[in-house]
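> Any chance you could fold what I've pasted below:
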Amino acid sequence: MKNLKLHSYWRSSASWRARIALNWKGLPFEYLAVHLLKDGGQQNSADYRAVNPMARVPTLEWTDADGQARKLSESMAILEYLEERVPSPALLPTDAYLRAKARMLAEMVNAGMQPLQNTSVTLRIKNELKADEKAWAAHWNVHGLTALEAAVQATAGRYCVGDAVSFADVLLVPQLYGARRFGVDLKPYPTLLRIEAACNELPAFQAAQPDRQPDAQPV
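Prediction:
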């Protein structure tokens, strides 16, 4: 893989996952900012839709050794591909059951929480349904984090699955950031907070933080 380019938005939790994984695998990449709110959402432009018809971030583009241009969207697909293509340092355990557990915990975030707080969803709730989008997002974060705190008890070590970083940790850290933005009280989730703190000691996680991205905005 060479000439990697990541279409990303600094606050996008899905983009954040891809940044962590690329950093973890030691793969340098060019950051291509896609502002999800500016100009009606730059992801909705014809140029970007040609890259990703779903008009979402992230999208990863690269060139293979044979010169073939490649691209992938959807953060979990990107994580899975990177794990297969660059297996070390790993983001999944070697044990089949624990690999499935790491994926399960990751999907509790990917399928069960993050889509319900996605910008496209919260903007429609606010602008079209005239409802409180922050209360909506907070509700689903509490629902999901309560379940995740319980589920992680069976496998947690320093990280979500033992003492090695996995997909579950890659998804957890951005989700907790999002929960804070929506005013969620995180004190009921001590295990998740402990794991988050451990992850944030790692350079791959630090470099992926939103405020360290080239398109970061003052908050």
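> Please make it C-alpha for all contacts and neighbour counts, starting now.
Noted.
> Val109 contacts Asp169, doesn't it?
No: taking contacts as C-alpha atoms under 8 Å, Val109 lies outside contact range of Asp169: 10.3 Å.
> Those two: who's more crowded?
Asp169 (26 against 20; other C-alpha atoms under 10 Å).
> Remind me what the longest helix anywhere in the chain packs against, helices and strands.
Using DSSP state H to define each element, the chain has its longest helix at helix 133-151. If contacts are counted by 3 or more C-alpha pairs under 8 Å, 6 or more residues apart in numbering; DSSP states H and E, helix 133-151 sits against helix 96-110, helix 119-127, helix 167-181, helix 190-199.
> which one of the ones you listed has the most crowded surroundings?
helix 167-181 (a mean of 22; mean count of other C-alpha atoms under 10 Å).
> Helix 133-151 and that helix, what's the angle between them?
140 degrees (axes from the mean of the first three to the mean of the last three C-alpha atoms, to 10 degrees).
> Enumerate every residue touching Ser12.
The contact partners of Ser12, taken as C-alpha atoms under 8 Å, 6 or more residues apart in numbering, are Val57.
> biggest strand in the chain by residues?
strand 2-8 (DSSP state E).
> quick one: the next helix or strand after that strand to chain centroid distance?
Going down the chain from strand 2-8, the next helix or strand is helix 13-24, by DSSP states H and E. Offset of helix 13-24 from its chain centre (C-alpha atoms, centre = their mean, to the nearest Å): 6 Å.
> Proceed likewise with the subsequent sequence, for comparison:
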Amino acid sequence: MILHDYWRSSAAYRVRIGLNLKDIAWKSAPRDLRTGEQRAADYLAIAPQGLVPALDTGAYVLTQSLAILEWLDETHPLPAFLPPDAAGRARVRAMAQAIAVDIHPINNLRVLKVLKADFGAEQPAIDAWVRHWIDEGFAALERMAPDTPFLSGDAPGLADICLVPQWYNAERFETDLAPYPRLAAVVSQARALPAFADASPDRHSDAG
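The predicted structure follows:
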């Protein structure tokens, strides 16, 4: 499989983790978001939104990280990203979406560029914006987190796959993470696993 990604994209980071957890061989096709490569005509032909990630399965191209992760779970059932019961699946999806739908979209690069270019926001204000929404989301997740090793249960799953990249972003923007000890414990355990460690932006071939 070929993953069109960017080394520091949270959404692409999620899919790298998912592919690694499923032990699926894949290759990176980097798209540098800083230079606008994601808006090139050849890429828009396969990913009309001009966003990363996009996963070329060999048969078709998938976009949107959560959709890709659920496809991976349906086509490669083990290890499962979601619990076996309906209530458990809803709970894990809720935590994943609290990150991927509520925190991440208003803090991604294209939004921050608009804040600066169209609304005149200076970098300190942009950094404060990012931290505000991370804090609001993490405060809720800290309350939602179950008393299990991972957000998804005894093994990492969809919610953990979303949490670790967002935690990386929180660190980048120097967010005070002390108020979130339960989340910190989950992140620490996840990062100790090769599937998460190998997907880290710092280990990406385009890092820098």
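> What value does the TM-score take for this pair?
The TM-score (TM-score structural alignment, normalised by the length of the second structure) is 0.96; 205 aligned residues with a C-alpha RMSD of 0.9 Å.
> What is the longest strand of the first structure packed up against?
By 3+ C-alpha pairs under 8 Å, 6+ apart, strand 2-8 of the first structure packs against helix 13-24, strand 30-33, strand 59-63.
> In the first structure, point out the residues matching stretch 83-94 of the second structure.
Under the alignment (TM-score structural alignment), stretch 83-94 of the second structure falls on residues 93-104 in the first structure.
> Show me the contact partners of that stretch.
Outside stretch 93-104 of the first structure, the residues that reach it (C-alpha under 8 Å, 6+ apart) are 92, 160-161, 164, 166-168.
> what do you get for stretch 32-42 of the first structure?
So stretch 32-42 of the first structure is contacted by 5-10, 43, 48, 57, 119, 214-215 (C-alpha under 8 Å, 6+ apart).
> And stretch 18-28 of the first structure, by the same measure?
For stretch 18-28 of the first structure, contacts defined as C-alpha under 8 Å, 6+ apart pick out 4, 29, 58, 75, 78-79, 82, 86, 88-90, 170, 204-205, 207-208.
> Show me which of these are buried.
Buried by 16 or more other C-alpha atoms under 10 Å: 4, 29, 58, 75, 78-79, 82, 86, 90, 170, 204-205, 207-208, out of the contacts of stretch 18-28 of the first structure.
> Please produce a markdown table containing those residues, extended by secondary structure and distance to Leu36 of the first structure.
Formatted as a markdown table, those follow (DSSP: H, G, I helix; E, B strand; the rest coil; distance: C-alpha to C-alpha, whole Å):
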| residue | secondary structure | distance to Leu36 of the first structure |
| --- | --- | --- |
| Leu4 | strand | 21 |
| Phe29 | coil | 20 |
| Pro58 | coil | 11 |
| Ser75 | helix | 16 |
| Ile78 | helix | 20 |
| Leu79 | helix | 22 |
| Leu82 | helix | 25 |
| Val86 | coil | 30 |
| Ala90 | coil | 31 |
| Val170 | helix | 22 |
| Ala204 | helix | 24 |
| Phe205 | helix | 22 |
| Ala207 | helix | 21 |
| Ala208 | helix | 18 |
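> Please name the residues that touch the alignment partner in the first structure of Asp73 of the second structure.
Alignment note (TM-score structural alignment): Asp73 of the second structure maps to Glu83 of the first structure. By C-alpha under 8 Å, 6+ apart, Glu83 of the first structure lies in contact with 90-92.
> what about 6 Å?
Contact analysis of Glu83 of the first structure by C-alpha atoms under 6 Å, 6 or more residues apart in numbering lists nothing.
> For it, give its distance to Pro89 of the first structure.
9 Å (C-alpha to C-alpha, to the nearest Å).
> What does Thr191 of the first structure correspond to in the second structure?
Aligned partner of Thr191 of the first structure by TM-score structural alignment: Arg182.
> Can you tell me which of the helices and strands packed on strand 2-8 of the first structure is packed in deepest?
Buried most deeply of those, by mean count of other C-alpha under 10 Å, is helix 13-24, with a mean of 25.
> That one vs the second structure, average offset?
Here the mean offset of helix 13-24 of the first structure against the second structure after fitting is 0.3 Å, by mean C-alpha distance after the TM-score superposition for the first structure.
> would you turn the helices and strands packed on strand 2-8 of the first structure into CSV with distance to Glu128 of the first structure?
Listed next are those as CSV, based on distance: least, C-alpha to C-alpha, whole Å:
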stretch, distance to Glu128 of the first structure
helix 13-24, 24
strand 30-33, 27
strand 59-63, 28
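> Asp198 of the second structure and Asn20 of the second structure: what is the separation?
From Asp198 of the second structure to Asn20 of the second structure the distance is 8 Å (C-alpha to C-alpha).
> Also Ala207 of the second structure?
Where Asn20 of the second structure is concerned, Ala207 of the second structure sits at a distance of 18 Å (C-alpha to C-alpha).
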